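1. show me the folded form of this:
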Amino acid sequence: MINWRTRSLHHDSVNLRSAARVTALTVGSGTFAPVRQEVIDYTVSGRRIVWRWLNDRTIQPRNKRRTSTLDDITQAAWNRELTLEFLALLSVLTGCVLMYPEQDQVLTDVCSGPLIGQADLAAAGVLPVPESATRPVGAENWSTDVELVLSRS
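-> Model (predicted):
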């Protein structure tokens, strides 16, 4: 159930109500439910994705390094666009969580499979890497003697 009123998003307006592995995530006056606890806890490189997404959209984000004046542009209020974006994020993360068993099996298969060594790559003609493959496509037409001309308009 989603029920939003237009309000500013503050840190104290986010809370969780849990029942076993399914959670209701309340943001402001709205509630997203059901949301799996694994989705809320989903991390990439040690960053909690749901919390990071919500934090970055608060009026005063915590622990966000200011990199430019664009960082001062924030949402004044929660709107339909944010609701749809957040639902999309929850959907993608739910899909990732649901793929865990398959991902675990793929990792097991890869780790228990045969190793490919340098000799195998050389026998297959992959090694040594030709010099032409170490440059971008079309690089043979690039000149290293480039003159930079600056003009004022």
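
2. switch to C-alpha atoms for all contacts and neighbour counts from now on
-> Fine.

3. what's near enough to touch Trp51?
-> Residues near Trp51 by CA atoms under 8 Å, 6 or more residues apart in numbering: Ile40.

4. element containing it?
-> Applying DSSP states H and E as the criterion places Trp51 in helix 49-56.

5. where does Ser78 land in three-state SS?
-> Not Ser; residue 78 is Trp. Look at Trp78: counting by DSSP: H, G, I helix; E, B strand; the rest coil, its state is coil.

6. another sequence for comparison is provided below:
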Amino acid sequence: MCGRDGAARCVAPVRAMPEKFSHVDEVLTVGEGQFAPVSAEVWGYEVSGLKVVQSWLAGRMLQRRGRTSSPLDALRPEAWSEALTAELLELLWVLERSLVLHRGQAEIFGQIVGGEVVSANELRAPSAEERAEPRTRCEPSSR
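-> So this is what the prediction gives:
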């Protein structure tokens, strides 16, 4: 497992295949199981408009929700397992770490944007060789 240093923990085990999930006050409830702390930032984490945690959970409920892309989507676990609990925790930990990295990236980006500006006139003009279109491997050399 990666990221064992994440904050989220399983505080009550998921005993049966869950039918629903929710997030209230940093507690993620999955069926009868609970995971905490799960920040609102982790819960709401999106990639290209897809809410990562909700999408992951929706595909693992008793009645699967969400889009299907192939017949393989019908192959699903019949019961919640320790492996699913471990996968969910790893997902939460990865998102926790991603948020920390995003904050660091935002700080660095702010420094870059706020830094010294170099005008195009201060840059050396490229040579004719540097301006030339690169040769491909299929083209014979011009020797």
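
7. now do the helices in structure 2.
-> Taking DSSP state H as the criterion, structure 2 carries its helices at 40-43, 52-58, 82-114, 128-131.

8. what's the closest of those helices to Ala16 of structure 2?
-> Closest to Ala16 of structure 2 of those is helix 82-114 (CA to CA; 11.3 Å).

9. what's the average distance of that closest one to structure 1?
-> Here the mean offset of helix 82-114 of structure 2 against structure 1 after fitting is 1.5 Å, by mean CA distance after the TM-score superposition for structure 1.

10. ok now that helix, how far from the chain's centre?
-> Chain-centre distance of helix 82-114 of structure 2: 8 Å, with CA atoms, centre = their mean, to the nearest Å.

11. cool, stretch 72-91 of structure 2 as well?
-> The answer for stretch 72-91 of structure 2 is 17 Å, by CA atoms, centre = their mean.

12. report the aligned residue range of structure 2 for stretch 97-109 of structure 1.
-> Mapping stretch 97-109 of structure 1 onto structure 2 (TM-score structural alignment) gives residues 99-111.

13. aligned to Gly66 of structure 2, what sits in structure 1?
-> Using TM-score structural alignment, Gly66 of structure 2 lines up with Asn63 in structure 1.

14. relative to Arg47 of structure 1, how far out is that match?
-> 12 Å (CA to CA, to the nearest Å).

15. now swap in Cys111 of structure 1 and tell me
-> Separation of Cys111 of structure 1 from Arg47 of structure 1 (CA to CA): 26 Å.

16. what's the answer for Val97 of structure 1, then?
-> Going from Val97 of structure 1 to Arg47 of structure 1 by CA to CA gives 16 Å.

17. who has more neighbours, the two?
-> Shown here are Val97 of structure 1 and Arg47; by other CA atoms under 10 Å, Val97 has more neighbours (16 against 11).

18. for that one, what are its contacts?
-> 38-39.

19. any idea how far it lies from Ser112 of structure 1?
-> Relative to Ser112 of structure 1, and taking CA to CA, Val97 of structure 1 is found at 23 Å.

20. returning to what we had before: how about JSON lines for the helices of structure 2, with distance to Lys20 of structure 2 added?
-> Formatted as JSON lines, these follow (distance: least, CA to CA, whole Å):
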{"stretch": "helix 40-43", "distance to Lys20 of structure 2": "15"}
{"stretch": "helix 52-58", "distance to Lys20 of structure 2": "8"}
{"stretch": "helix 82-114", "distance to Lys20 of structure 2": "15"}
{"stretch": "helix 128-131", "distance to Lys20 of structure 2": "59"}
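
21. residues in contact with the closest residue to Phe35 of structure 2 other than its chain neighbours?
-> Nearest residue to Phe35 of structure 2, sequence neighbours excluded (CA to CA, 6 or more residues apart in numbering): Cys10, at 4.4 Å. Counting by CA under 8 Å, 6+ apart, Cys10 of structure 2 touches 33-36, 85, 89.
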